[in-house]
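Asker: This is a predicted model, with the sequence first.
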Amino acid sequence: MNQIKPWLTVYGLNLLGAVLILAIGLWLSKLISKLVRRLMKARALDPTLIAFCGNLIYASLVTFVIIAALSKLGVQTASLIAVLGAAGLAVGLSLQSSLSNFAAGIMMIVLRPFKAGDFIEGGGIAGTVELIHIFSTRLKTPDNRTVIVPNAKLLGDNIINYTERGTRRMDLVIGVSYEDDIRQVKQTLLDIIAEDKRFLTDPAPVVALHEFADSSLNFVMRPWISVKNYWPTYFDTMEKIKLRFDEAGICIPFPQRDVHLVPAPENAD
């Protein structure tokens, strides 16, 4: 007992200190993680970013507490930290592409170039955003396919957000014959726009003669419309233009080729 008592005194106190460090450290880690989550929620940040940052802070603090507790027990934590650092470096090198996707995901959540429900084009894909993850973004294409796009590829390319501003300009180029009355053509196109209440009056629509092409006079038709009505109105407008032009006798030219047959000379072999 005389030999055990000094050992119990030294190591018992160290063990008690390690347990206290572990218990208090875990409690403080949860408390700090909750405080960070509350502060981020108060700033109306993205829920995905809030959850990720909260978990990351908690895991980092727990790691620090465990190392401190082991150090209190006399464990040489310097070598342990070196091993963890080397392992982290090896994992980072092997997961370089994943880490780039991770960093891009954080940037997208912070900068918010788009949100769930927006129709975007980026990374060679066009579709509606369904979910934004840390490593990838899930899109639904117009033909109902699901496409998973890595965040690094998406953020590294031009991103076109068709939904954010709420309205779009419909750009149409209409070709007519050189023999047609351009004033009649312009008025017909303006009437088509005025008759459809889905088109906006502000900004005002534009109908103008655009260019003298090889076989046609090309008019531009540029009305504004809400994003949700864009494609149904586009298809209806194209059909109305053809029907109204037929009624008014306006010709839509198309490429034609004249073939001239030259008779061969009589003395030809």
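Answerer: Nice, I can see it.
Asker: okay, CA-based contacts and neighbour counts for the rest of this
Answerer: OK.
Asker: ok, now which ones touch residue 50?
Answerer: Residue 50 sits next to 37, 40, 41 when contact means Cα atoms under 8 Å, 6 or more residues apart in numbering.
Asker: Out of the residues you listed, the closest to residue 152 would be?
Answerer: Ranked by distance to residue 152 (Cα to Cα), those are led by residue 40 at 24.5 Å.
Asker: contacting residues for the closest one?
Answerer: Neighbouring residues of residue 40 by Cα under 8 Å, 6+ apart: residue 50.
Asker: about what we covered before: taking the contacts of residue 50 one by one, which sit in helices?
Answerer: Cross-referencing the contacts of residue 50 against helices under DSSP state H gives 37, 40, 41.
Asker: Which single one of those is nearest to residue 85?
Answerer: Nearest to residue 85 among these, with distances taken as Cα to Cα, is residue 37, at 27.7 Å.
Asker: count of residues packed around that closest one?
Answerer: Per other Cα atoms under 10 Å, the neighbour tally for residue 37 reads 21.
Asker: Tell me how far it lies from residue 29.
Answerer: Residue 37 is 12 Å from residue 29, where distance means Cα to Cα, to the nearest Å.
Asker: go on, residue 85?
Answerer: Note on residue 85: its distance to residue 29, by Cα to Cα, is 22 Å.
Asker: These two: who's more crowded?
Answerer: A direct count of neighbours by other Cα under 10 Å for residue 85 and residue 29 places residue 29 higher, at 21 against 12.
Asker: The structure to be compared is supplied as follows:
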Amino acid sequence: MENIDIQKYIDMALLYASEYGFKIIAALIIFLLGKWVAKKLTAFIKKMMHKAKIDKTLVEFSESIIYFTLLLMVVIAALNQLGVNTTSFVAVFGAATLAIGLALQGSFSNIGAAVLIILFRPFKVGDVIETGGVTGEVTDINLFSTILTPVDKRVVIVPNSSIIGANITNFSNREQRRVDHVFGIGYDDDLKLAKETLMEIVKADKRILSEPEPFIAVSELADSSVNFVVRAWTLTDDYWGVYFDMLESVKLTFDEKGISIPYPQMDVHTDKQ
């Protein structure tokens, strides 16, 4: 009796294996081969878009959309091979998508924000921007977030919806940037000498542009110093080099010429009785 039951299960297993085994294997082959083709085709399309000199931001965004669409087609083809009614599957998938969409409204708002970033292009991959309290180079824009890399090489992931809802400062959108500094000298120092010295420092730096012309003027008679505003234009790529080098040059040159850079202080006078 036991042998008959065992044989029955064996026969049933062989029946199901013969009926569905080849379908499962075929579905796996379709999925694995289709996934490989999807990757290769996406990489080929990306290469063609680069050759066509399409904007890098649009290329990176399109890559995600193309690969996801191709992979979805592969999954449907694999399920169809298994005998699953893909029409019903699409309906179920649509209902599931609606339910997931309601649960993940925030994530879909990020996708909507990504579309707005691509359409209106407030920045692109490679730009240096400030948004959401973070300043860094844009290294990637995907469906859900924008990846920023600050100067210290951290990786900061900012949700796209946070970017669209905040102020965006793009430091790379123009070929030129203005370096702004304020330098103070003592009230007893030679004002004309200090102004001439600042102009000499500015003109000695070949990275500073002659047009627009540099601007130097007294901006404030402060409590402890006479303050000069210095404004000079440079190429965007040279901005930080000029910014820091000017600070060092002014300090060293003022020291050589005996021009003081005062710090906040208070003189107290007492009356003798």
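Answerer: Yep, it's here. A quick note: this is a predicted structure, and the numbers were derived from the prediction, not measured.
Asker: returning to that earlier point: now tabulate the contacts of residue 50 of structure 1 in TSV and tack on distance to residue 153 of structure 1.
Answerer: Compiled in TSV, those are given as follows (distance: Cα to Cα, whole Å):
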residue	distance to residue 153 of structure 1
37	29
40	27
41	29
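Asker: which of those residues does structure 2 keep?
Answerer: Counting by both residues aligned by TM-score structural alignment, their matches' Cα atoms under 8 Å, structure 2 reproduces none of the contacts from the contacts of residue 50 of structure 1.
Asker: Among those residues, pick out the one closest to residue 108 of structure 1, please.
Answerer: Here the nearest of the contacts of residue 50 of structure 1 to residue 108 of structure 1, counting by Cα to Cα, is residue 40; it sits at 16.2 Å.
Asker: quick one, strands of structure 2?
Answerer: Using DSSP state E, the strands of structure 2 run over residues 128-131, 134-141, 145-149, 156-159, 168-170, 176-185, 215-221, 226-235.
Asker: For residue 4 of structure 2, which of those is the nearest?
Answerer: Nearest of these to residue 4 of structure 2, taken as Cα to Cα: strand 145-149 at 61.7 Å.
Asker: check the fit of the closest one onto structure 1 and give the mean distance.
Answerer: Average distance, strand 145-149 of structure 2 versus aligned residues of structure 1 after superposition (mean Cα distance after the TM-score superposition for structure 1): 1.1 Å.
Asker: name the helices or strands packed onto that strand?
Answerer: strand 134-141, strand 156-159 (3 or more Cα pairs under 8 Å, 6 or more residues apart in numbering; DSSP states H and E).
Asker: Contact partners for residue 131 of structure 1?
Answerer: Counting by Cα under 8 Å, 6+ apart, residue 131 of structure 1 touches 116, 137, 138, 139.
Asker: of these, buried ones?
Answerer: 137, 138, 139 (16 or more other Cα atoms under 10 Å).
Asker: the helices in the stretch 51-200 of structure 1, which residues?
Answerer: With DSSP state H, counting those that start in this stretch as the criterion, the stretch 51-200 of structure 1 has helices at 77-94, 96-111, 151-155, 182-195.
Asker: tell me the angle the second one makes with helix 77-94.
Answerer: Going by axes from the mean of the first three to the mean of the last three Cα atoms, to 10 degrees, helix 96-111 of structure 1 is angled at 90 degrees with respect to helix 77-94.
Asker: what range in structure 2 matches helix 96-111 of structure 1?
Answerer: Counting by TM-score structural alignment, helix 96-111 of structure 1 pairs with residues 105-120 of structure 2.
Asker: Now the matching stretch: buried residues?
Answerer: 107, 108, 109, 110, 111, 112, 113, 114, 115, 117, 118.
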